[in-house]
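Novice: Could you look at this predicted model? Sequence included:
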Amino acid sequence: MELEQSILSKDVQCMLNKLKSQATNHAETPKQAVKNKALKMIKKLLVTKESIYDFGMLLANSNDITGEELGSILIAEQFEINPKEVNNTLLILADSDHWEVREWVASACSIILVNHFHEYYQTFYEWTNNESPNVRRAVTVAVKYVSKLKNQEMANQLIDLIEPLLSDQNPYVKKNLGAFAIGDGLLIYYPNQVMERMNDWIKIDDENVRWNIAKIFSSAEGMKYIEDSIELFKVLASDSRPTVKRAMKSTINGLKKRNLEIYSKYFEEGDLTF
C-alpha cells in the first residue's frame, strides 16, 4: 500500500499527497476519521518512540495543514524525548493562520498536560503572557480538555492557568474563556473550587473580568448556580460599564429561555428585582 510505504520510508510529502486525495470538497484537509486512522498507522508502523517522534517533527515542520495537525499530536505524545523542542514547535503552530491547526495544537497541549502535568505546567503557564491571542487562546481550550479528567488535585492549578486571561481584552480569547473553558469545562468538574474563585474574581474591578464572570453564568452549567450566587450577581448588575451590561443582558435573556422559574423569581424585564 502506497500510504504505508510512504510512512515506512518517512516520505512525508508522499504521505501527505495520499491523504490530500481524500480531502472533502469543502475542506482543505481530510475528514477527522481519515486523519485519526493515519495517526494509528504511523504509530503501528514506526513502532519506536524515537521513530514516531522524528516523523512527527517532519510533519509538524512540513508547512502543510494536515502535516502540522498530525505532527502536533505525535510529538506531544512523545514529549519526553525533547520537551523544549516540542514546546517551541507547538508554540509556533499555536499561532497558525489556519483554525484547524490551532485546534489540534490545543489538543496536543492537553495531551502533554495530562501525561506530564508537573513538568510542563510552568512552561505552558508562560503561554498566557504570549503576545499572540492565538497562543493565549490555546491555553483556554487545553484547560477545558484537561478538566474532563476530574482530577481534584489539578483543580486549582488549572484555574490558575486561565486566571491571568480573565482580563484579556482580545475577543478571540474572551470568546473561549468564560462560557467555554470555565462554564462548560471547569465548573462542571470542579464546581466548589470555581465558585470559591469566582467570589475572589468579582472583587477585581476590571470590565473584562466581570464580562467573563457574567459569561460563565450564561453557560448551561453556570445557570445552575445563579440562585446561589445572587450577591455576586448584584455586583455584576450594578456595573454600568457597557461591556459588562451587554454580557449581563445576554446572560439574563438566556436564563429566561432556559430556566423561566429562576428568571421569574429574580428578574423582571431583564433587571434584578430585590
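Specialist: Structure received. Numbering: from 1, shown residues only.
Novice: make it CA atoms for all contacts and neighbour counts henceforth
Specialist: OK.
Novice: quick one: contacts for K150?
Specialist: Residues counted as contacts of K150 (Cα atoms under 8 Å, 6 or more residues apart in numbering) are Y189, Y190.
Novice: can you do 10 Å?
Specialist: The neighbours of K150, taking Cα atoms under 10 Å, 6 or more residues apart in numbering as the test, are L186, I188, Y189, Y190.
Novice: F79: which of these is nearest?
Specialist: Minimum distance to F79 across the contacts of K150 is 25.0 Å, recorded for L186 (Cα to Cα).
Novice: Pull out the buried residues from stretch 143-155.
Specialist: When neighbours are counted by 16 or more other Cα atoms under 10 Å, the buried residues of stretch 143-155 are found to be V143, K144, Y145, V146, S147, M154, A155.
Novice: where along the stretch 151-274 of the chain do the strands fall?
Specialist: For the stretch 151-274 of the chain, the strands defined by DSSP state E, counting those that start in this stretch occupy 267-268, 271-272.
Novice: As a check, name the ranges of all helices in the stretch 101-250 of the chain.
Specialist: Across the stretch 101-250 of the chain, reading from the start of the chain, the helices by DSSP state H, counting those that start in this stretch fall at 117-125, 133-147, 155-162, 171-175, 187-189, 191-201, 207-218, 230-237, 242-258.
Novice: Relative to C109, which of those is closest?
Specialist: Comparing those under Cα to Cα, the one sitting nearest is helix 133-147, at 6.1 Å.
Novice: how about the helices of the stretch 101-250 of the chain, which one is nearest S264?
Specialist: Across these, closest to S264 is helix 242-258 (Cα to Cα), at 7.9 Å.
Novice: Relative to G56, how far out is L236?
Specialist: Using Cα to Cα, to the nearest Å, one obtains 47 Å as the distance from L236 to G56.
Novice: residue contacts, P242?
Specialist: With contact taken as Cα under 10 Å, 6+ apart, P242 is in contact with E207, W211, M248.
Novice: Grab the nearest non-local neighbour of the last one.
Specialist: Put plainly, it is M248. Across the structure, with Cα to Cα, 6 or more residues apart in numbering as the measure, the residue nearest M248 apart from its sequence neighbours is A214 (5.8 Å).
Novice: neighbour-wise, which of the contacts of P242 leads?
Specialist: M248 (25 neighbours; other Cα atoms under 10 Å).
Novice: Can you give me the distance of the residue nearest in space to the middle of the chain to V244?
Specialist: Most central in the chain under Cα atoms, centre = their mean is V141, positioned 0.3 Å from the mean C-alpha point. Here V141 is placed at a distance of 23 Å from V244 (Cα to Cα).
Novice: one more structure, for comparison:
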Amino acid sequence: MTSWREDFERMMIEKQWNEAVAQLEKEKTSHAGTAPAQVKRKAIKAIEKLLKEELDLLCEVTTFFAEHKSPSAKEVAAHLIPHLYDQDESLCIRLMYDIADDENWEVREWAAGGCGEILALHFEDFYPVLSEWKVDDSENIRRAVVLAVMYASKTLDESYAHKLLHLLEPLMSDGSTYVKKNLGAFAIGDALLKRYPQAVVPWLFRIVDAEDENVRWNVANVFTSASSRTFYEEGEELLKKLEDDESKLIQRAVKKARRNLEKATSAAPK
C-alpha cells in the first residue's frame, strides 16, 4: 500500500493536478475546512523536490493551485510562489494578492506567511509592492502587509528595522478592526519589539502623542503582549503618557497593558 506522499508525488509526475488537489481535499478537517498544516507542508516539499529544476512547470503548477477553488490548494500555492519570484515577478504579485484577499480566513493566514517569505528573500523588490498594498482598499490586503512584516522579521536583521517600521507606521492609524488586532499587540508587541528593541522603543516614543486615536491605541496595546513584559520600564513610561487620555478606548487599553506588565514584576525573583 502506497503512502499519501507517494500517491501525491505520482499524481504530480503524471500531471494529474486535479487528482492531486482532490488528494489534499480528502484530508480537510471540519474545523478549518482545509487539510492539516502537516499535510500541506508535505505537499509543498514534494512539489519543491520534484520541480526544483523545472521552473516553467513549477510556475504552471503553482498557478493551477493558486487559481483553484480548493482552499488547501491555494495555501500550498502561497508557499510555492516565493520560489518563482525571480522567474515571473508580476505573476507572483498577482497570485499572492488574490490569495491574500481570499474569502477563507485560513487561506489568508498562509498568504501572509508567503508574503513574509517573499519580503525576506526579495526585500528590495517586494518592499515597494507592500508599500502600495498598505493603502489598498481591502482590509485583508492591508492586514497581509502587517503580518508579512512580522514573519519577515524572523530572518531580517536589525539593519532592516527602520524600513519595516516605516512600512507599518501608516497602518498604525488604520481603523479596521481586522488590521488593528494584528498590529499593536501581535506584530509589534510579540515580534518586532523583541527583535529590534533599539529601533522600536524610540519609534513608539515618537508616535505615542499622535492625534490619531488608533495610533495611541496601538501603542498601548503593544504592551498587552507576553513578550512586552521584558520592557516593563519602557512600557510604564509610555503608558503614563496615555493614562489621562480623554478617550475611554485608550484608557481601557492602558489598564489592560498595565495588568499585563504587572505580571513581569510578580514573576520576578524576590
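Specialist: Alright, I've got the coordinates. All values derive from a computational prediction rather than experimental measurement.
Novice: L236 and G56 of structure 1 - which one has more neighbours?
Specialist: For L236 of structure 1 against G56, the residue with the higher neighbour count under other Cα under 10 Å is G56, and the figures read 29 against 21.
Novice: so that one touches T66, yeah?
Specialist: No. G56 of structure 1 sits out of contact with T66 when judged by Cα atoms under 10 Å, with a separation of 11.7 Å.
Novice: so what sits against both of these two?
Specialist: With contacts defined as Cα under 10 Å, 6+ apart, the residues shared by G56 of structure 1 and T66 are S72.
Novice: Tell me the counterpart of A73 of structure 2 in structure 1.
Specialist: Structural alignment (TM-score structural alignment) places A73 of structure 2 against G67 in structure 1.
Novice: secondary structure class for that match?
Specialist: Judged by DSSP: H, G, I helix; E, B strand; the rest coil, the three-state class of G67 of structure 1 is helix.
Novice: wait, what's in contact with the counterpart of I159 of structure 1 in structure 2?
Specialist: Under the alignment (TM-score structural alignment), I159 of structure 1 maps onto L165 of structure 2. With Cα under 10 Å, 6+ apart as the criterion, the residues that contact L165 of structure 2 are V149, L171, I188, L192, A199, V200, W203.
Novice: preserved in structure 1, out of these?
Specialist: Mapped onto structure 1 and checked by both residues aligned by TM-score structural alignment, their matches' Cα atoms under 10 Å, the contacts of L165 of structure 2 keep the contacts V149, I188, L192, A199, V200, W203.
Novice: contacting residues around the third one?
Specialist: With contact set as Cα under 10 Å, 6+ apart, L192 of structure 2 has these partners: 149-151, 153-154, 158, 161, 164-165, 184, 186, 199-201, 222.
Novice: The same query, at a cut-off of 7 Å, please.
Specialist: Applying Cα atoms under 7 Å, 6 or more residues apart in numbering, one finds that L192 of structure 2 lies in contact with M150, S153.
Novice: What's it aligned with over in structure 1?
Specialist: The criterion is TM-score structural alignment: under it, L192 of structure 2 has L186 as its aligned partner in structure 1.
Novice: quick one on the thing from earlier: so can I have a markdown table of the contacts of L165 of structure 2 showing distance to E233 of structure 2?
Specialist: Putting these into a markdown table (distance: Cα to Cα, whole Å) gives the following:
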| residue | distance to E233 of structure 2 |
| --- | --- |
| V149 | 26 |
| L171 | 26 |
| I188 | 17 |
| L192 | 17 |
| A199 | 16 |
| V200 | 14 |
| W203 | 16 |
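Novice: before we move on, back to that, wait, isn't the residue nearest to M248 of structure 1 in contact with K245?
Specialist: No. Applying Cα atoms under 7 Å, one finds A214 of structure 1 not in contact with K245, separated by 9.2 Å.
Novice: Quick check on these two: which one has the bigger neighbour count.
Specialist: Under the neighbour definition other Cα under 10 Å, A214 of structure 1 and K245 were set side by side, and A214 has more, 28 against 19.
Novice: The more buried one maps to what in structure 2?
Specialist: With TM-score structural alignment as the criterion, A214 of structure 1 matches A220.
Novice: shouldn't that match be in contact with K255?
Specialist: No. Taking contacts as Cα under 7 Å, A220 of structure 2 lies outside contact range of K255: 9.1 Å.
Novice: can you tell me how far L232 of structure 1 sits from I226 of structure 1?
Specialist: As judged by Cα to Cα, L232 of structure 1 and I226 of structure 1 stand 9 Å apart.
Novice: ditto for E68 of structure 1
Specialist: E68 of structure 1 sits 42 Å away from I226 of structure 1 when distances are taken as Cα to Cα.
Novice: And for G56 of structure 1?
Specialist: With Cα to Cα as the criterion, G56 of structure 1 and I226 of structure 1 are 46 Å apart.
Novice: With S264 of structure 1 instead?
Specialist: Using Cα to Cα, S264 of structure 1 is found at 13 Å from I226 of structure 1.
Novice: So between these two, which is more surrounded?
Specialist: For S264 of structure 1 against I226, the residue with the higher neighbour count under other Cα under 10 Å is I226, and the figures read 18 against 14.
Novice: Apart from its chain neighbours, what residue comes closest to the residue mapped onto the more buried one from structure 2?
Specialist: Matched to structure 2 by TM-score structural alignment, I226 of structure 1 sits across from Y232. The shortest distance from Y232 of structure 2 to any residue that is not its chain neighbour, by Cα to Cα, 6+ apart, is 5.9 Å, and that residue is L261.
Novice: can you tell me which residues contact whatever residue of structure 1 lines up with Q251 of structure 2?
Specialist: For Q251 of structure 2, the aligned position in structure 1 is occupied by K245, per TM-score structural alignment. Shown here is K245 of structure 1, whose contacts under the criterion Cα under 7 Å, 6+ apart are D239.
Novice: hmm, try it at 8 Å
Specialist: Shown here is K245 of structure 1, whose contacts under the criterion Cα under 8 Å, 6+ apart are A237, D239.
Novice: Ok, A120 of structure 2 next?
Specialist: A120 of structure 2 sits next to A152, S153, T155, L156 when contact means Cα under 8 Å, 6+ apart.
Novice: got it, and Y196 of structure 2?
Specialist: E158, A161.
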